[in-house]
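>>> Got a sequence here, can you model it:
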Amino acid sequence: MESARTLSLPAEWRDFFALTKPRVMTLVIFTGLCGLLAAPGSIHPVLAFTAILCIAVGAGGAAALNQWWEADIDAGMKRTAQRPLPAGRMERESARDFGFALSGGSVLVMGLANGWLPAAILAFSIFYYAWIYTVWLKPRTPQNIVIGGGAGAFPPLIGWVAVTGHITLMPVLLFLIIFFWTPPHFWALALFVQTDYAKVGIPMMPVVAGEASTRRQILIYAALLLPLALVPWMIGGTGVVYGASALLLGIVFLALSTKVGLRRSVPGDGMLPEKRLFAFSILYLFALFAVLVADRFATLQGWQ
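Below you'll find the predicted structure:
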């Protein structure tokens, strides 16, 4: 009876869904949708839905391939030990095939429905995360998050190009904002889970370069992110709603990063500033892209 319950369809469905990293996918879907909604021009609602669905499915496929490749590493980390593969709830081949199916299907549908340029960008983003980051960068260099940050920066670019059919400066700026946001966001997390990475031999920045260097780099990237997030407003790509909001959000992000960057942790202190920065960094990105869409709507309505 216990075996039958373990192999029941609902449990299998939940495990396959878990392979897509749904919490991460939420941010991917949101930034992709915001890129689509903020883009000049119009798109049929069905095609818009298809584009966002393909972005989500492609991201899920890349996440499944990531977990297929890193199953042994995930088994050695407390934070990831209960994922479907290390927990023994699924065969590795199933995760691999699932990942390839989602990845290939999303690119094909995107190409047929929205054009081959956004499909090509989607395909490259999957390859970037599943191979360049997961297989090549992550186990070899402490710069894995810096370079690999590009993988999560593609969704707004894809959404924008799905509407306009071409790449311009604005979607590239949206890409760069996420690219520069990723290191302070992820390193804040890495600071309070660094023992996990050290245990499995992954050269994350706190493990290889030490806490002091990681903290300085968090502060540097946060300082660069503040003016970068204002560039869309400076070049006239957005209005004052976005500009004022980006400035306020950037100041708070920089203030929290400064607390992290200039402190030295003490064993047992709980790393509260690091956890606050990590939590706010997620809110920052959601808020910044939400304001981008609100600014677009305000402009269309003639409110600014």
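
>>> C-alpha only now, for contacts and for neighbours.
Fine.

>>> so who does P22 touch?
P22 is in contact with G60, counting by Cα atoms under 8 Å, 6 or more residues apart in numbering.

>>> run this one through as well so I can compare:
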Amino acid sequence: MTKEIEISYNENGTIDNEKTGTLIADLKSLFKAPVLIANALPVFVGFWLALHFTGGSLLASSKLFWLTIIGSTVLMGGALVLNNWYDVDIDTVMKRTQKRPTVTGNMSLKTVLGIGISMSAIGMVMLMFTTMEAAIYAFVGWFTYVIMYTMWTKRKYTLNTVIGSVSGAVTPMIGWAAIAPSYHLVPIMLFIILFIWQMPHTFAIAMRKYNEYKAANVAMLPVVRGFKMTKRQMFVYIACLLPLPFYLGSLGMVFIVLATLLNIGFLAMSIQGFFTKDDDKWAFAMFLYSVNYIAILFMLMIAVTLPIFQ
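Next comes the predicted model:
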């Protein structure tokens, strides 16, 4: 039996901090806070780089900036909530998701569905006040994640990772398109980098949570094809990242050198996987590297385009 969310009060009329803390934890879990933040960064980078290459100013574009960032974050939050709503049966089986409010019953599925739909609609409307191109990219990301990935491929096909990667890869396109048309080489390369990076990143997670995905009957590559095939694919995808910094020469030599070093380190770690005797430990190291890799890479794009370096 599920129950609706509420703020609880003690007998003296003060807020019950324990229950309120539980509510906050539930909301963080429902919105997948780390994932939401990680997806907001590429939107900002896309917006920032579009301003840089068009000679725009963040201060002069502040209204458009907030519409883009808030609108895309709300829309992505709605998509993540809908994912929680639809995947409640899987989340009940998997240990890492058993504390989600959809599983514990702290939020009713009806409430979660309402939140997901409302946030998706609000975010979409906000983005339509930026540019139609940005709104289209945002819808593509939402549709790919909610419909194509969550409701169709996740449980049936190992290609679910490829489909899911599209939704994350369009995020910098949203930010860029809010400022200028996205047929520029830079946003296209950002899309490609994010798309390719998500593959080894997701495979590392799937390897670590192999038993959980298997129990939940989710068609992740390690479950269906095994670890050896997964490691080979991780190596191939990471190798595909190697030439990409050279297409971003407009960001300067410092960026090219540092991004290439990050790629070499990533590739070296993937090669290590062919010789490791502890797959779980290696997969965790790959996960940590992948998270730091993408954060450093995108923050580096901001750093090298700051006025003090121009």
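
>>> burial measure for the counterpart of A219 of the second structure in the first structure, as a count.
Alignment note (TM-score structural alignment): A219 of the second structure maps to P203 of the first structure. Around P203 of the first structure there are 20 other residues, counting by other Cα atoms under 10 Å.

>>> just A11 of the first structure next, same as before
Number of residues near A11 of the first structure (other Cα under 10 Å) recorded here: 13.

>>> got it, and the one 4 residues further on?
D15 of the first structure is flanked by 17 other residues according to other Cα under 10 Å.

>>> Secondary structure element holding the alignment partner in the second structure of it?
Aligned by TM-score structural alignment, D15 of the first structure pairs with D26 of the second structure. Assignment of secondary structure by DSSP states H and E places D26 of the second structure within helix 17-30.

>>> Identify all contacting residues around that helix.
Identification of contacts with helix 17-30 of the second structure by Cα under 8 Å, 6+ apart yields 5-8, 80-81, 84, 99-102, 106.

>>> Just the buried ones out of these, please.
With neighbours counted by 16 or more other Cα atoms under 10 Å, the contacts of helix 17-30 of the second structure contain buried members at 5, 80-81, 84, 99-102, 106.

>>> What lines up with L224 of the first structure in the second structure?
L224 of the first structure maps onto C240 of the second structure when the alignment is built from TM-score structural alignment.

>>> actually F186 of the first structure, not the one I typed
Using TM-score structural alignment, F186 of the first structure pairs with T202 in the second structure.

>>> again, but for L272 of the first structure
Using TM-score structural alignment, L272 of the first structure pairs with K281 in the second structure.

>>> quick one: what helix or strand has its match in it?
helix 279-303.

>>> buried residues in that helix?
Buried residues in helix 279-303 of the second structure, defined by neighbour count with 16+ other Cα under 10 Å: 279-280, 282-283, 286-287, 289-290, 293-294, 297-298, 300-302.

>>> And stretch 43-56 of the first structure, by the same measure?
Neighbour-count burial for stretch 43-56 of the first structure, counted by 16+ other Cα under 10 Å, picks out 43, 48, 50-56.

>>> Check stretch 248-265 of the second structure too.
For stretch 248-265 of the second structure, the neighbour count (16+ other Cα under 10 Å) marks 248, 251, 255-256, 259-260, 262-264 as buried.

>>> Equivalent analysis for stretch 45-62 of the second structure, please.
Buried, per 16+ other Cα under 10 Å, within stretch 45-62 of the second structure: 45-52.

>>> Contacts for it next, please.
65, 171-180, 187, 298-299, 301-302, 305.

>>> and with 10 Å instead?
41-42, 44, 64-65, 68-69, 170-182, 184, 186-187, 190-191, 250-251, 298-302, 305-307 (Cα atoms under 10 Å, 6 or more residues apart in numbering).

>>> circling back to that earlier point, using the three-state scheme, assign the match of A219 of the second structure.
When classified by DSSP: H, G, I helix; E, B strand; the rest coil, P203 of the first structure comes out as coil.
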